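Student: Okay, predicted coordinates and the sequence, questions at the end:
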Amino acid sequence: MRQPKPWYRAALDAWYVEHHGKQVRLGDHPADFPPPKKSKSGWLPPPPILDAFYKLMATDPANLPKTDKLVVRMLCELFLEHSHTHHAGVTYDNYKHFLQSFTDAYGTLLAADIKPFHVSRWLDDNPSWKGGRRHAIIAVKSAYSWADLQGVLSPNPLRKVKAGRANRRTRILTPEEVAEIVGAIRDTAFKRFVQALLETGCRPSEVARVRAEHVDLAAGVWRLPEHKTAKKTHKPRVVYLTPAMVELSRTLAAEQPNGPLFRGPRKKTPFTRQAIRCRFLRLRAKLPHLKHFVCYNVRHTYATNALVNGVGVAQVAELLGHTSTEMVSSTYGHLAEQVQHMRDAARKAISGGA
């Protein structure tokens, strides 16, 4: 049987392939690539279209490789295709980040030959991940567990690998430290990004994804369709804005009516995960006494301050975009229980017990 090949339909400016007797659309011709060309052997698809074609072929049950031929690269590609459809964008991006690294290290090895030793060696070769080690393990275990459940690879050779417990972001920023951090940022673009983190308590990925169409100035909120819990709640993440954030959103929406609102200072490109990480690395270099400060400390500080100021656990969970109070209670529960006691103590300190 002849191998199907992608072909270009000029009337729709799109690429197709004949698959099981049906024409399957692979995607529009990418605007940043030269016009489609045809050689003697057929059309020459651009890389993004080839990627879509290979993914289609890889996920066809008739084309699934046998266990004795399934390499790590193929397993990861199959899982990422599943993740792209069934997981939130931020979850998919996280899996893709770590699985790309795992594939770079072991992509040509048979998936069944991977041992816990390989995972340990891979982690040791990436010491900069630190707290990210747990997420790296989860990404690889998720791919292998999915392959096992789908009958692609069984038994799962990594089923006994432990991800370990998550490290708590216990570092809270003082008002003086916040002022230092903001003061150390030279460009307006990144200062706006950090301001959004400070005033909304959002995850960095959420701020990076905000677009003009997500901004409801009348209600004073962002409504984010793509977020960490979107697949679970089937609802947009509502971010409640302070007056200052409403005005900043108004300004940015006027400046960037299309695409993400928050962009870098030079080429006006959106803030990526790597770009955010690099900017915070530079901040730590400028402020060596805050060498353990990471981006997520801002979110932790926001939640802590909210509880200390008397905001209820349920309301804090809503502000943070959690689906229940479980995460807030487990992380900050001890603090919530102590707030009223400490406020009573503060009152007694100045009133003599009255």
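Tutor: Now that the structure is in, tell me what you want to look at.
Student: going forward, measure contacts and count neighbours with C-alpha atoms only.
Tutor: Noted.
Student: And the helices in the stretch 1-150 of the chain?
Tutor: Taking DSSP state H, counting those that start in this stretch to define them, one finds helices in the stretch 1-150 of the chain at 47-58, 72-86, 89-106, 116-124, 133-149.
Student: Quick check: which of those helices is nearest to residue 191?
Tutor: helix 89-106 (22.8 Å; CA to CA).
Student: The closest one vs helix 72-86, what angle?
Tutor: Inter-element angle recorded for helix 89-106 and helix 72-86: 180 degrees (by axes from the mean of the first three to the mean of the last three CA atoms, to 10 degrees).
Student: contacting residues around helix 89-106?
Tutor: 72-73, 76, 80, 83-84, 122, 135-136, 139-140, 205, 226-228 (CA atoms under 8 Å, 6 or more residues apart in numbering).
Student: and the two most separated of those?
Tutor: Farthest apart among the contacts of helix 89-106 - using CA to CA - are 122 and 226, which lie 31.0 Å from each other.
Student: what ranges do the helices span in the stretch 251-354 of the chain?
Tutor: In order along the chain, the stretch 251-354 of the chain carries the following helices (DSSP H, counting those that start in this stretch): 273-286, 296-308, 313-320, 326-351.
Student: Include distance to residue 180 and mean neighbour count when you put the ones you listed into CSV, please.
Tutor: Shown next, in CSV, are these (distance: least, CA to CA, whole Å; neighbours: other CA atoms under 10 Å):
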stretch, distance to residue 180, mean neighbour count
helix 273-286, 10, 15
helix 296-308, 13, 20
helix 313-320, 24, 19
helix 326-351, 26, 14
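Student: Out of those, which is closest to residue 163?
Tutor: That would be helix 326-351 among the helices of the stretch 251-354 of the chain, by CA to CA, at 18.5 Å.
Student: Show me what that closest one is packed against.
Tutor: Secondary-structure packing of helix 326-351 (3 or more CA pairs under 8 Å, 6 or more residues apart in numbering; DSSP states H and E): helix 296-308, helix 313-320.
Student: Could you dump those helices into a markdown table with distance to residue 261 added?
Tutor: Formatted as a markdown table, the helices and strands packed on helix 326-351 follow (distance: least, CA to CA, whole Å):
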| stretch | distance to residue 261 |
| --- | --- |
| helix 296-308 | 20 |
| helix 313-320 | 20 |
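Student: Below is structure B, check it against A:
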Amino acid sequence: MARPPKPWYRKERRAWFVTLDGVQHNLGPDQALALSRFAKLLAQFAGDRCQLPDTFAELADAFLEWTQRNRSEATYLWYLKALQSFVRRYPDVKPEQLRPFHVETWAAEHGGATNTRRNRMRAVKRCLRWAHRQGYIDRDPVVALEVPNGPPRDVYVSPEEFAELLSHVKCPEFADLLTVVYEVGCRPQEILRLEPRHVDLKHSRWVIPASEAKGKRAPRVVYLTEKAQAITERYLARYPGGKLFCNSQGLPWDPYSTACHARRVQLRMGRARMKARGITVPDHEVVELAVQLADDKRRKEDERLTNAGKRPKRRPRLNTPKTDTYWTRVARQRLVDKRASELAERRSLYSLRHSWATNALQSGVDPLTAAVLMGHRDPSMLARVYQHLSHNPEHLLKQMKKARGE
């Protein structure tokens, strides 16, 4: 049990001090006055602690302060972005006035994929669940809110598909990043935040301390294959300080830059498959989209001039692709990218990690060892999430015969 706060005398400052909630207060040199000021501070501190938030915005501030103290910076920023958006939508709503439809309406207004809407709803639910457990509110008003399920993690990249993927990567540094993740199955956040101090070449591994690992419960150890170790040694010589894996400009990789490169690789693969199959974009679709894009641009420009009190310009309407080569180029590029995206899937770093789990299990690694190598606390995560073995019926049939002693 923590000891109650008590004033003490600091000789070098010739004054009395007391610490309340981690903050030191100067009570002055006189002991009687110091004790009087301490009593007033203690009463004020107790009153502030008993004051409950009046609106959801105040409740979110309290939750964010707690998150900043007890969770990682990335987690805090994630909650901050989501809750700020919700507060802008409902700035004066009280916690007891919230209903599940408030959260669903706000999440749907922003659009995005199912997983994006799911994460927004999870942020608000987590804040209110924390407030209920802490005693800020008597009940959780959105406890009945149904959050949509996340997309299944059933993407598997075979060694042949990975070789095709690398053939369309033009950035050598990005190819090294993909290769290491496919070789060792680490989490994307682990390789993006890796520093030279985490590398233990003597034992062919990375050692991330518990304070920086996911969950902050135990150190995360990533063992390296020969190919992954060779790449790690090369980057250690190139970047002895800061983040280890950087792009061609010497800047550390981040989730945004890796997603952009993955999108470019997807489009290159899709265009190559279009060329191999003889797929082209019809000219009439290009003309229709070019006219639509030009009209949209013209309408927005006219609205801008009208709002500024100016007369809109008179411009000829785009009727044929020869009238305006710029819009036809833009339209053709968009249609080609759309077709390419349909023919090739985008492979993220997480899909390569999931593929490592499949390759390990198919190679005969037992689930417990695979779970330890991936950084899971128990092998049940492999059974719940990584169901990639269903993509290989030959392997399952072989294991069934092995189980029957055949």
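Tutor: Received it, and whenever you're ready, just let me know what you need. Small disclaimer: the values here were computed from a predicted structure and weren't measured.
Student: about what we covered before: any chance of the helices of the stretch 251-354 of structure 1 in CSV, plus distance to residue 56 of structure 1?
Tutor: Converted to CSV, those look like this (distance: least, CA to CA, whole Å):
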stretch, distance to residue 56 of structure 1
helix 273-286, 28
helix 296-308, 37
helix 313-320, 37
helix 326-351, 38
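Student: out of the ones you listed, which comes closest to residue 250 of structure 1?
Tutor: Here helix 313-320 is closest among the helices of the stretch 251-354 of structure 1 (CA to CA), at 20.7 Å.
Student: And the closest one against structure 2, how far off on average?
Tutor: Superposed on structure 2, helix 313-320 of structure 1 shows a mean distance to its aligned partners of 0.8 Å (mean CA distance after the TM-score superposition for structure 1).
Student: Which residue numbers in structure 2 does that helix align to?
Tutor: Counting by TM-score structural alignment, helix 313-320 of structure 1 pairs with residues 367-374 of structure 2.
Student: Tell me the counterpart of residue 76 of structure 1 in structure 2.
Tutor: By TM-score structural alignment, residue 76 of structure 1 lines up with residue 60.
Student: Could you verify my assumption that that match touches residue 127?
Tutor: Yes. The pair residue 60 of structure 2 / residue 127 is scored as a contact, 6.7 Å apart, by CA atoms under 8 Å.
Student: Look up how far residue 308 of structure 1 lies from residue 335 of structure 1.
Tutor: For residue 335 of structure 1, the distance to residue 308 of structure 1 equals 8 Å [CA to CA, to the nearest Å].
Student: meant to ask about residue 289 of structure 1, not that
Tutor: Separation of residue 289 of structure 1 from residue 308 of structure 1 (CA to CA): 25 Å.
Student: Okay, helices next: where are they in the stretch 201-350 of structure 2?
Tutor: 226-238, 255-277, 283-307, 325-343, 349-362.
Student: So which bit of structure 1 is the longest one matched to?
Tutor: For helix 283-307 of structure 2, there is no aligned range in structure 1, judged by TM-score structural alignment.
Student: Pull out the buried positions in that helix.
Tutor: 286-291, 293-294, 298, 302 (16 or more other CA atoms under 10 Å).
Student: Now tabulate the residues you listed in TSV and tack on distance to residue 75 of structure 2.
Tutor: Formatted as TSV, the buried residues of helix 283-307 of structure 2 follow (distance: CA to CA, whole Å):
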residue	distance to residue 75 of structure 2
286	44
287	46
288	45
289	41
290	43
291	45
293	39
294	42
298	42
302	43
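Student: JSON lines for the helices of the stretch 201-350 of structure 2, including distance to residue 77 of structure 2?
Tutor: As requested, those are exported to JSON lines (distance: least, CA to CA, whole Å):
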{"stretch": "helix 226-238", "distance to residue 77 of structure 2": "29"}
{"stretch": "helix 255-277", "distance to residue 77 of structure 2": "14"}
{"stretch": "helix 283-307", "distance to residue 77 of structure 2": "34"}
{"stretch": "helix 325-343", "distance to residue 77 of structure 2": "31"}
{"stretch": "helix 349-362", "distance to residue 77 of structure 2": "21"}
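Student: Residue 46 of structure 2 is nearest to which of those helices?
Tutor: Ranking the helices of the stretch 201-350 of structure 2 by distance to residue 46 of structure 2, with CA to CA as the measure, places helix 255-277 first at 43.4 Å.
Student: what packs against the closest one?
Tutor: Packed next to helix 255-277 of structure 2, using 3+ CA pairs under 8 Å, 6+ apart, are helix 325-343.
Student: Quick one: residues in contact with stretch 52-69 of structure 1.
Tutor: 6, 17, 26-27, 74, 77-78, 81, 110-112, 152-154.
Student: Of the residues you listed, which is the most crowded?
Tutor: residue 111 (24 neighbours; other CA atoms under 10 Å).
Student: That residue and residue 161 of structure 1, how far apart?
Tutor: 15 Å.
Student: again with residue 191 of structure 1
Tutor: From residue 191 of structure 1 across to residue 161 of structure 1, the span is 41 Å (CA to CA).
Student: Same question for residue 210 of structure 1.
Tutor: 36 Å.
Student: between these two, who's got more neighbours?
Tutor: Between residue 210 of structure 1 and residue 161, residue 210 has the larger neighbour count (other CA under 10 Å), namely 21 against 16.
Student: And that one, how far from residue 260 of structure 1?
Tutor: 5 Å.
Student: As TSV, the contacts of stretch 52-69 of structure 1 with distance to residue 179 of structure 1 would be great.
Tutor: Shown next, in TSV, are the contacts of stretch 52-69 of structure 1 (distance: CA to CA, whole Å):
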residue	distance to residue 179 of structure 1
6	55
17	56
26	49
27	47
74	48
77	44
78	46
81	43
110	52
111	50
112	52
152	53
153	52
154	54
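Student: Return the member of those nearest to residue 178 of structure 1.
Tutor: Nearest to residue 178 of structure 1 among these, with distances taken as CA to CA, is residue 81, at 40.3 Å.
Student: Spatially, which residue comes closest to the closest one, not counting chain neighbours?
Tutor: Excluding the flanking residues, the one nearest residue 81 of structure 1 by CA to CA, 6 or more residues apart in numbering is residue 55, at 7.2 Å.
Student: How many residues are close by that neighbour?
Tutor: Neighbours of residue 55 of structure 1 (other CA under 10 Å): 17.
Student: aligned partner of it in structure 2?
Tutor: Residue 55 of structure 1 maps onto nothing in structure 2, by TM-score structural alignment.
Student: Which residue in structure 1 aligns with residue 97 of structure 2?
Tutor: In structure 1, the residue paired with residue 97 of structure 2 is residue 113, using TM-score structural alignment.
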